[in-house]
Structures are given as structure tokens and as C-alpha cells.
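Engineer: Sequence and predicted structure below; questions after.
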Amino acid sequence: MTTELLLGGRIYTPTSTSATAIAVENGVIAWIGEDRAARALHPEAQVTELDGAFVAPAFVDTHVHLTATGLALTGPDLTGGLDAVRTTLSATPGDTVIARGWDDTAWDRPLQRTDLDEHRAIYAARIDEHSAQASTALRALVPGLEGLAGFSPDGPLTAAAHHAVRAAAIAALTDAQITAAQTTALDAAAAAGIAAVHECGGPEIAGERDFALLRERTHGVLVRRYWGEAARDADHAREILERTGADGLAGDLFVDGSLGSRTALLHRPYADAPSTGVAYLDQETVTAHVLACTEARIQAGFHAIGDAAVARVVAAFEAAVDTFGGPRVASCGHRVEHAEMVSAREARKLGDWGVNASMQPQFDAFWGGADGMYARRLGAERAATLNDFALLARNAVPIAFSSDSPVTPLDPWATLRAATQHHTAGSAVSPRAAFAAATRGAWRAGGVRDGVAGTLVPGAPATFAVWDADELVVRAPSDAVQRWSTDPRAGVAPLPDLAPGARPPRCLRTVVDGRTVFAA
């Protein structure tokens, strides 16, 4: 039996606020305590000196797109202004260019077809990945593009037209290029202290070839694969699962689009456009999918951002509760991705039914606030209600935090900071709750309900990250809780400081089931 003893650290564990040592045996945490006792109990162990490093459960990112992330990490960066985007694309070599990240929020106009080289196949996705500009050459590869929903002769493409040009661009990639991009993304996840990711694939995202290539590869970072295809009935749900090898029929099964691209489905029109967005799935289809998956005991879920889209999803779960009962629905661990516009009444129902909310706090950091994109799209009053993590937590909705990479970076500490520094007063959660949503809650959202995953306790999988971190602190969202939680008698374990300006922790090592998958 091989034992590694890590000494001289700061261990984030619910069993102690003063633990400095952790013992790992055959991929499992065997013991946690203080250095002197550790040496006495494990005299033959291999010793690793932590030198004051912070050791905590590794993160889980519950919503990523690995190929797109890898391409974004190695491809042209379109996050600059309009002139910079045009210059970057012009300087990028190759007959086919896949780029992403432009954001017209602060521009005079969106990126136009005429901004791109007409002779090369260029796919340039907006930052939210729900619209894109496509060059004349790429558009020519899609017969009948002009007749698809979301087509614009010169402006960005949305809806079906966007999905069609994205598919054409991905088709130009070789298998080797796709696999390399996936490896790059997983390597980046490991270097960010992430032990597992949930890939959100589908026929309208990267397609079955991409999904199959991911299934065939191995990496130290664990991958749970969701496929976004609507099931008509239980037999159809089982057939889709068998065909794709997916772990669940959830993730980006689009009910609507995004607020930035004005394709999120709303009850009332956008403040800056006379539209209520795009409905990709009607109520009948959404309900049939939930009923099918619940009957087949398959985890179901949807992409739902706008309030009208969330309402359709909640109505579908309610139909499943009426048909199969609340316990059966809760046992499936169904999900809603993003869930940006949830009412108090809907939150109560989601909490009662055990539906997981996979959310992205960096969305608020990027686009929240009085002068942010949300306020421009929806008006200040509606915008202030978005991404209300505290509302969901109060209603016992199981919350998992993620990045939606490449939409926002693979940066768990930035995610936690955004969750605790929400633009809207009263919508944030405490650092402790945020950390739980990115660890224990994220494992739960992926169907792991053993009670120990995402914690450092004896008997739990040895899945953790080692961080170079400054002073650890205990912070709380209110004075009353602050007085209680910072009292040593409360037994609340401290975390790295998430306040603005604090130095973020740097990952030194990531371990998954006892195996090191990243070492600085």
C-alpha cells in the first residue's frame, strides 16, 4: 500500500480548522490532522512538504465546450475593439479561420460580413457564442443559408443560420485538430485546479464527430458528457443515449439563446429592440423530453436564460412531478443551465423538486451593473434581478458554478469572486457557499451523491488542488453572520480572500483520485 503524506499546509476540511497534514492511500484520503500526529501514524509514508500551501477540494466546472475552448486558447483573440478585431482576422493565416470573443456592446455597430476577407472561410463568434459573423466564402459553403431563421445578408447570424455556418466551419477541422483542441482545454482545466468538467455537446453545437472523439480520448481530468437532443419518449431517450454514449440528455438543449445576441426568450420585449427573442423548443417538446427522461431515469436538462424560457422548463418539470411524483423527479437530478431569470415562485418549485441550477457567476461580472449589457438589453429594473444566487440558495435549489468556457475563462477563483461580489445587493452568496457550489454542488449536479465527493474527509476520493495563496480569511454576507462565522468557536474553515484587489491563488498541483494531473 502506497501512502503519501502532505505536511505543513493549510487544509480546507470540515473536520478541523487547524489541520496541516493529509495522508493519501491508494487514491483515497486516509487521514487528516496535524503534522506531529501525521508523522507518528505514517512513519513509512512518502513525505511532501507543502510549505504553507493551501490544500482544498479540486474544482468541477459543470458547463464547458472543450473543442471551442481549446481553439480559443490557441487561436486569434477577438476581445479587442472593432478595428483590432478586423486587424487580427486579417493577420491570421489559413484558408479556414475559427475565432471567437468579439463583443459589440461598446461598439457603434456589430461586426459585419464586409469586415471579413471574402475569399477565406472565416467564422467569428460573438463572445456569448449565440451569434457569429461569417465571411462570404464560409456562407457559400451552406446551401440555402438565406432561407434559414436568423439569416442576415451582412449582419451577424443567429438561430439556425448561425448553427449552420458553425457546423460548416467545424467540418473543415481534421480529427487531429479537434483532439488537439480538446487536449489543450483539458490541460488548461487541470492547471486551473479543475478535476472534472461537464462537456455540453449537441447536434447544433459541435456535432456527433466532436462528441465521439471526446469519448475516445483519455485524460487525467474527468469528463462527463451531456448531449443536447430532445427525446420524444422513453425509448427514444434510451436510443439517443446508446447512440452517443452520453452520460445524460442535458446541457445545451436550447430552449432559447442569449441576452447579448437578443435571442434569449422573454415575456416582455427587449428594452433596446422590439423582439422577445427566439424560441428553439415549444412547450410540448420541452415537456415530452422531461417526461421521457424521467420515465427512463436519465438526467435531463435545458439551456434556459430568458424568463419565458425558464417558465417553459419549470412547467415541464411540473408535468413530470404530476405524472411520476416529486421523489422520482428528484432522483433523476435534472438540470437547468444558466437559469438567469428565475422568479421566487419558480425557485421554490425547483428547490422542492431537486432540480440543479448550473450557473455562471462571471456572467454578472462581465455584463451586470447599471451600465452593463444586461441593463441595456433589459432596462435597469429587470437587469437587477438576473443571476440571483441568493434567491436560489434560500429556496434550497442545488447550485453548481461553472464557466461556460470559452464564454468566460476557466478561472474558478474568478467565478467565486463574481458570486460573492454580485452587482445587485442581496444577490451574492458567501465565499463558503460559493466554494461549495463549485465543488460539492458541482459533483452533485453530475450525479455523484456519495456525500463525500468535493470534500476533504477520510474515505473521500483524493481529489484536491494545492494552491500558493495569501492569508486565509472568513467572510460572510451580513454583519450578524460575520460575527458568528469569524468566531473560532464557529468552526468555519477560512478560504483565500475573494475581495477585489486580493491576489488570486496560483495552482501548484492538481490531483484526481490520487493521480497528479498537473504540477507547476
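Structural biologist: Looks like it came in fine.
Engineer: use CA for all of it now, contacts and neighbours both
Structural biologist: OK.
Engineer: can you count the residues close to the closest residue in space to residue 178 that isn't next to it in sequence?
Structural biologist: Spatial nearest neighbour of residue 178, excluding adjacent residues (C-alpha to C-alpha, 6 or more residues apart in numbering): residue 67 at 6.1 Å. Using other C-alpha atoms under 10 Å, residue 67 has 28 neighbouring residues.
Engineer: Check residue 196 too.
Structural biologist: Using other C-alpha under 10 Å as the criterion, residue 196 is surrounded by 25 other residues.
Engineer: What of residue 425?
Structural biologist: Neighbours of residue 425 under the rule other C-alpha under 10 Å: 9.
Engineer: Repeat that for residue 94.
Structural biologist: 10.
Engineer: Kindly report the same for the one 5 residues further on.
Structural biologist: When counting by other C-alpha under 10 Å, one arrives at 25 neighbours for residue 99.
Engineer: likewise the one 3 residues further on?
Structural biologist: By other C-alpha under 10 Å, 24 other residues sit near residue 102.
Engineer: My understanding was that it contacts residue 83; is that so?
Structural biologist: No: if you go by C-alpha atoms under 8 Å, residue 102 and residue 83 don't touch, sitting 11.0 Å apart.
Engineer: Work out for me the element the residue nearest to residue 178 sits within.
Structural biologist: helix 66-74 (DSSP states H and E).
Engineer: For the stretch 401-520 of the chain, which segments are assigned as helices?
Structural biologist: 412-420, 431-437, 440-445, 479-485 (DSSP state H, counting those that start in this stretch).
Engineer: List the buried residues of the last one.
Structural biologist: Of the residues in helix 479-485, those scored as buried under the neighbour-count criterion (16 or more other C-alpha atoms under 10 Å) are residue 485.
Engineer: so how far is it off the chain centroid?
Structural biologist: Helix 479-485 sits 30 Å away from the centroid of its parent chain (C-alpha atoms, centre = their mean, to the nearest Å).
Engineer: Over to the second one?
Structural biologist: In this view, helix 431-437 has its centroid 15 Å away from the chain centroid, taken as C-alpha atoms, centre = their mean.
Engineer: Show me what that helix is packed up against.
Structural biologist: strand 399-401, helix 412-420 (3 or more C-alpha pairs under 8 Å, 6 or more residues apart in numbering; DSSP states H and E).
Engineer: In addition, the following structure is provided for comparison:
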Amino acid sequence: MTQSVGHLFVGGKVFLHAKKPGLETEPQFGNAIYIRDGIIEHVGFEDDDAISQGRAAGAVIHNLNGQTILPGFIDGHIHLLRLGQSLSKAALDHCENEDDVRKVIKDHAVANPDEPRILCKGWMRYMSKPLASLIDDLDPRPIYVDSKDLHTTWCSTSALKELDAENLEDPEGGKIERDANGHPTGAFEEAAVFNIIWPFLASVATEKDREDWIWAAVKAYNGSGYVGAIDMAMEEQAWETLVKIRQEQSEQQLPFRLAAYWLMRPSSSEEECLSQVDRAIEVHKQLSAEESPNLHVVGIKVICDGIIDACTAYLSEPYLKGADAIKPSTGKPFWEPKILNAVVRKADAAGLQVALHAIGDAAITMAVDALSTCSPLNRHRMEHLELASARDAKRLGELGITASIQPVHADPWILRAWPGLLGSHRCERAFPYREFSDGGAPLALGSDSPTSPWDIMGNVYVATTRKSYRNTEYDEVVNYKYRLGICESVVAASYGSARSVFWDERLGSLKKGKIADLTIWDMEWEKDKLLSAQVKETWFNGEKVWGA
């Protein structure tokens, strides 16, 4: 096979990989990179011999005009199918009260008369109570409103009827909110969302709908500078659709790499839980990383607790107030420790990676305890880690557990309810990323989209400034002492995510011999100017897949 002449990028900055960057690490740049046949041939400077040889061979010259080349980014925590579906939902993110919510839903319903259901996203509890009666008059069609964090779905009465909610039991680890007479009032929480709402909405969608959602999500991500992601809630229908796309598009694959964690559903039956691990092992073997390097199941995802705002995160001390102020609660773990340990051990023994969602301090301790018996060679990870104790922050590094973090969740604009729920003493422990890094834990930076914006530099901005990306006029800063450095954050969002799923030998940094995934940015390397950064081009496997 004849080699191509390749592409040579000059006249700008090329980010040189930083090994184990810290808070004060300064970036190092070259000014030239040569790629050919999907591989990086050389990274360095314009007067290097390899660059001169590329010119002589007739490489296509790209003048960067002072712009910056960074690696292709890999989102460390995403829900791909949900993201694609969410792109056409009514967005409530900027609503402040019930009137705002009602207006957005009504306007969306009027603008989309042919849709069978009204689907919305971005609701938070401070905006309105999740009561069907508050939205029933807006449209006769079923209305489903996702909370920002995807841990609650607010339904209209017509939605409750098509779900047959009156006759549904609360799943383990979840709740259907009901009135004093036992009738559903509109809200599905935690496992009731994952086990009831998600499968139902996926089942009423067509196969073409699901394929379109995935392609839409990939297109949106390419346009944001991503070449891959780690899916954190893979289930049967999404997997079937992805495998079908892979089979049908053999000549034109998705310009995207996806490692997936199979979602485990809580149960009091250890046998049932272990059978779910068996299924994860089965799909893990269905497409191996060697056979299908750009699409494979790498492990299992276990959701150990809920979220702070819904008072479902598992804490060591009770909430100060919340959904039921007269009954102070610490929240509850979604899994019995004995069953969680059995699930984790079986997955680890089978060579699967384990990802544990843990937000409250008690859930984090439980999750670290479970992973402490596993092999660090499998690169297990913990998701979110929003209220970790200093002791557990240190244990992550000692045990080689990847800290999978989403700085956009630390945005102070969306944490305004926390002081009232937790008190200032616990808020001082919020999102202690600095302790994770200083303690030696590998970092993987992600967005958790569609629960949060997936703007790469917006994520890096919050990580480095601890200020709001969503509302730049809001002056609150969340625990500045726990900030990360720019270099540290960029590496965590590229190499760190790649490393977490064993992609680091071929992806995540700009080095000779690696796959030519790269992004071109118009940006200044200053934390207070990150929100002005713009991605101009995304290259996947040596080919441009998106350009401004």
C-alpha cells in the first residue's frame, strides 16, 4: 500500500505531553506536527529533520496562524444515547421558577405539534415541585421532564398513565413519589428513573430514532473537540444500536471511540446481581478491545448512592433539611455492602473494570472499601466523588483508583442549595480535586453529559478557577484551595481519560506513533480567558471530521 504524503501543521503551538502534571506545571509547546496515514510521525519544531522530510515528501501544509494544537479529547463520563436524545428536548436550564418552567414547556409543545411526547431537560428542584398537577394543563400529550442530574424524572398525569404508574412498585434503590393515598404524584427518583423511565422511553423509540440520536451526539461532540468518550450507563438497547451501526457502517465508521461500562441495577438478591455481572462479561467478550478498539464494553457501572440536591446521596451525618425536613436523614446506600462487594469481586476476577458512582462521604467510604480488595492492575475508578473525606481522598492514590471527576458539577451557580442542605462545615469538603491529585490518584476529567454542558474549556475553567461557567456574573468561588492547574486539567481530559480505559498507548497525547487524533484551538493559555477559547478543527484518525 502506497503511503500518503501526509499533513504538516506549522506556524502555531503544539502541546507537548506533560507527565504527571501538577498545579503549577507550565505547558511546553513545539511548533510543528507531521501526521501520515492516521499516525503521528513527528512532534517538535519546524527545523527538525522529520519536519523537513515531510515538506520534501510533499505533505499538505497547514498554517496554524498562531493557533494551538491539543490532543483529541475523550470525555471521561458520558451517556451517549441520552445525550443524542436530549439535543431535541426543551431546555429548562435557565429557568428560575415554576412560571419559567411552564412557559418553556408550553412553547416547546406549541412548536412541536407532531411529537408524540413532550420531552424536557435541565430541571432543578429549586425551580418547582415535581407535581403532575403543575404541568397537566400545558398539553394533553405525556410530558417527561428530566432533572439536570438525570436522577429524577417529573411526569405529567398522561405520562403516569402510559407508564401504568398506579400499579408499579418502587424498584430497589428507587422511589415513585406518592400522596397520602398511595397515588403517584409525578416524580420518579433514582433507580425508578434508570429501571422504569429510561427503558420505557427507549422501547417506544424506533431503531432509527436511536441511530439518529447516536449520530447526532457524535456530531455534536466532534464539533466540541472530542474524538471519544466513556459511556457510564450502557444497557441492552443502546448497545444493540451501537453494534448495528458498527456492522452496517463498515466502510464509514463513526468518527468516535467509545468505551462502555455496563449498568448494574440494584437488587436485594445477590444471585440476580451476579447474573448481571455475567451479562456484562458476555458483552465484554462479544467485542474485544483487540477486535474492536473503537467500541467495546470495558466493565461495570454501579450507582452506590444518589445526589445531594435530592437528599439521596449517602452521608455520614444527616442532611440539615431536604425532601422531608421533619425526619433528618443521611440518605441510604442503593446497594447492600455485602452484595456490592460480591459484585465488585466477581467483575474484578473476570478482568472487568469497575466504576462506582459515589457522591456522599459515606458512599465514597463504602465504595473505596469495596475496591480495596481488587487488583489495581484493572484500573478501577470512582465517579463524581463530590464530598470525599481527607482520608478517602488519600486512599484513592494509595489504591490506584482513578478519580473520575466532572468539574462542571462544581459550578457554584448550581450549588446554591448546598449550604442549606449540608451546612458550611461540610461544604468546605466539596469537590476536593487537589487532594485527589496530590495524593497520587490518576485523574480522568469528563462532563457527565447530558446532565451538564460538555464544553471542554468550560470544564477546564471551573476546574482551575472554581468559578461559575454557567453564570459568569455570579461571584461565588467554591473551595479555591482544591483547584487544578490548566495543564493538569487538559491532560486529565485527554490522556487521563484515555489511560483510565487502557487507551493511553495509542491515544490521549501528541506523541510519535500514536493515532493522529488532534484538535486545533484559537485560545490563550490563561485560566480567566478559557471561556473565550474556540475549537476550530477536530481530526480523527488523521482526517478532519469537523471544521469551523
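Structural biologist: Structure's in. What do you need? Remember, predicted model here, so these are calculated numbers, not experimental data.
Engineer: Dump the helices and strands packed on helix 431-437 of the first structure into a markdown table; add distance to residue 323 of the first structure and mean neighbour count as well.
Structural biologist: What follows is these, written out as a markdown table (distance: least, C-alpha to C-alpha, whole Å; neighbours: other C-alpha atoms under 10 Å):
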| stretch | distance to residue 323 of the first structure | mean neighbour count |
| --- | --- | --- |
| strand 399-401 | 25 | 28 |
| helix 412-420 | 36 | 25 |
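Engineer: now those as a markdown table including distance to residue 61 of the first structure?
Structural biologist: Conversion of those to a markdown table gives the following (distance: least, C-alpha to C-alpha, whole Å):
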| stretch | distance to residue 61 of the first structure |
| --- | --- |
| strand 399-401 | 7 |
| helix 412-420 | 8 |
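Engineer: What is the aligned counterpart of the residue nearest to residue 178 of the first structure in the second structure?
Structural biologist: Per TM-score structural alignment, the equivalent position to residue 67 of the first structure in the second structure is residue 81.
Engineer: who's in contact with that match?
Structural biologist: Contact analysis of residue 81 of the second structure by C-alpha atoms under 8 Å, 6 or more residues apart in numbering lists 210, 213-214, 217, 238.
Engineer: Mind telling me the two of those farthest from one another?
Structural biologist: Using C-alpha to C-alpha, the two most remote members of these are 217 and 238, lying 12.8 Å apart.
Engineer: who has more neighbours, those two?
Structural biologist: Higher neighbour count among residue 217 of the second structure and residue 238: residue 217, with 22 against 19, using other C-alpha under 10 Å.
Engineer: I'd guess the more buried one is in a helix, am I close?
Structural biologist: Yes: judged by DSSP: H, G, I helix; E, B strand; the rest coil, residue 217 of the second structure forms part of a helix.
Engineer: just checking, what residue in the first structure corresponds to it?
Structural biologist: For residue 217 of the second structure, the residue aligned by TM-score structural alignment is residue 185.
Engineer: same thing with residue 451 of the second structure?
Structural biologist: If you follow residue 451 of the second structure across to the first structure using TM-score structural alignment, you land on residue 407.
Engineer: Its match and residue 279 of the first structure, how far apart?
Structural biologist: 21 Å (C-alpha to C-alpha, to the nearest Å).
Engineer: How about residue 302 of the first structure?
Structural biologist: Residue 302 of the first structure is 13 Å from residue 279 of the first structure, by C-alpha to C-alpha.
Engineer: Now do the shared contacts for the two.
Structural biologist: Here residue 302 of the first structure and residue 279 have residue 255 as joint contacts, going by C-alpha under 8 Å, 6+ apart.
Engineer: When these two are compared, which one has more neighbours?
Structural biologist: The neighbour comparison of residue 302 of the first structure against residue 279 (other C-alpha under 10 Å) goes to residue 302, with 28 against 19.
Engineer: what's the helix or strand for the aligned partner of the more buried one in the second structure?
Structural biologist: Aligned counterpart of residue 302 of the first structure in the second structure: residue 356 (TM-score structural alignment). Using DSSP H and E, residue 356 of the second structure sits in strand 353-358.
Engineer: any residues touching the next helix-or-strand element following that strand, and which ones?
Structural biologist: Downstream of strand 353-358 of the second structure, the next assigned helix or strand under DSSP H and E is helix 361-371. Residues from elsewhere that reach helix 361-371 of the second structure (C-alpha under 8 Å, 6+ apart): 304-305, 313-316, 333, 337, 340-341, 344, 356, 358, 380, 382, 385-389, 392, 395-396, 401.
Engineer: before we move on, back to that, wait, the match of residue 451 of the second structure sits on residue 127?
Structural biologist: Yes: with contacts counted by C-alpha under 8 Å, residue 407 of the first structure reaches residue 127, the gap being 5.8 Å.
Engineer: Identify the residues contacting stretch 193-209 of the second structure?
Structural biologist: Here stretch 193-209 of the second structure has contacts from 150-153, 163, 171, 174, 188, 210, 237, 241, 265, using C-alpha under 8 Å, 6+ apart.
Engineer: same question, stretch 258-271 of the first structure
Structural biologist: Here stretch 258-271 of the first structure makes contact (C-alpha under 8 Å, 6+ apart) with 128, 130-131, 158-159, 256-257, 275-279, 304-309, 373-374, 376-379.
Engineer: Drop anything exposed from these.
Structural biologist: The buried subset of the contacts of stretch 258-271 of the first structure (16+ other C-alpha under 10 Å) comprises 128, 130-131, 158-159, 256-257, 276-279, 304-309, 373-374, 376-379.
Engineer: Run the chain-centre distance for stretch 219-228 of the second structure.
Structural biologist: Averaging C-alpha positions (C-alpha atoms, centre = their mean) puts stretch 219-228 of the second structure 13 Å from its chain's average.
Engineer: And it, what's buried?
Structural biologist: Neighbour counts over stretch 219-228 of the second structure (16+ other C-alpha under 10 Å) mark 219-228 as buried.
Engineer: okay if I get the residues you listed as TSV plus distance to residue 434 of the second structure?
Structural biologist: Output for those, formatted as TSV (distance: C-alpha to C-alpha, whole Å):
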residue	distance to residue 434 of the second structure
219	33
220	31
221	28
222	29
223	30
224	26
225	25
226	25
227	27
228	26
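Engineer: possible to save those as a markdown table with distance to residue 59 of the second structure and secondary structure?
Structural biologist: Formatted as a markdown table, those follow (distance: C-alpha to C-alpha, whole Å; DSSP: H, G, I helix; E, B strand; the rest coil):
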| residue | distance to residue 59 of the second structure | secondary structure |
| --- | --- | --- |
| 219 | 28 | helix |
| 220 | 30 | helix |
| 221 | 28 | helix |
| 222 | 24 | helix |
| 223 | 25 | coil |
| 224 | 27 | coil |
| 225 | 24 | coil |
| 226 | 25 | strand |
| 227 | 23 | strand |
| 228 | 27 | strand |
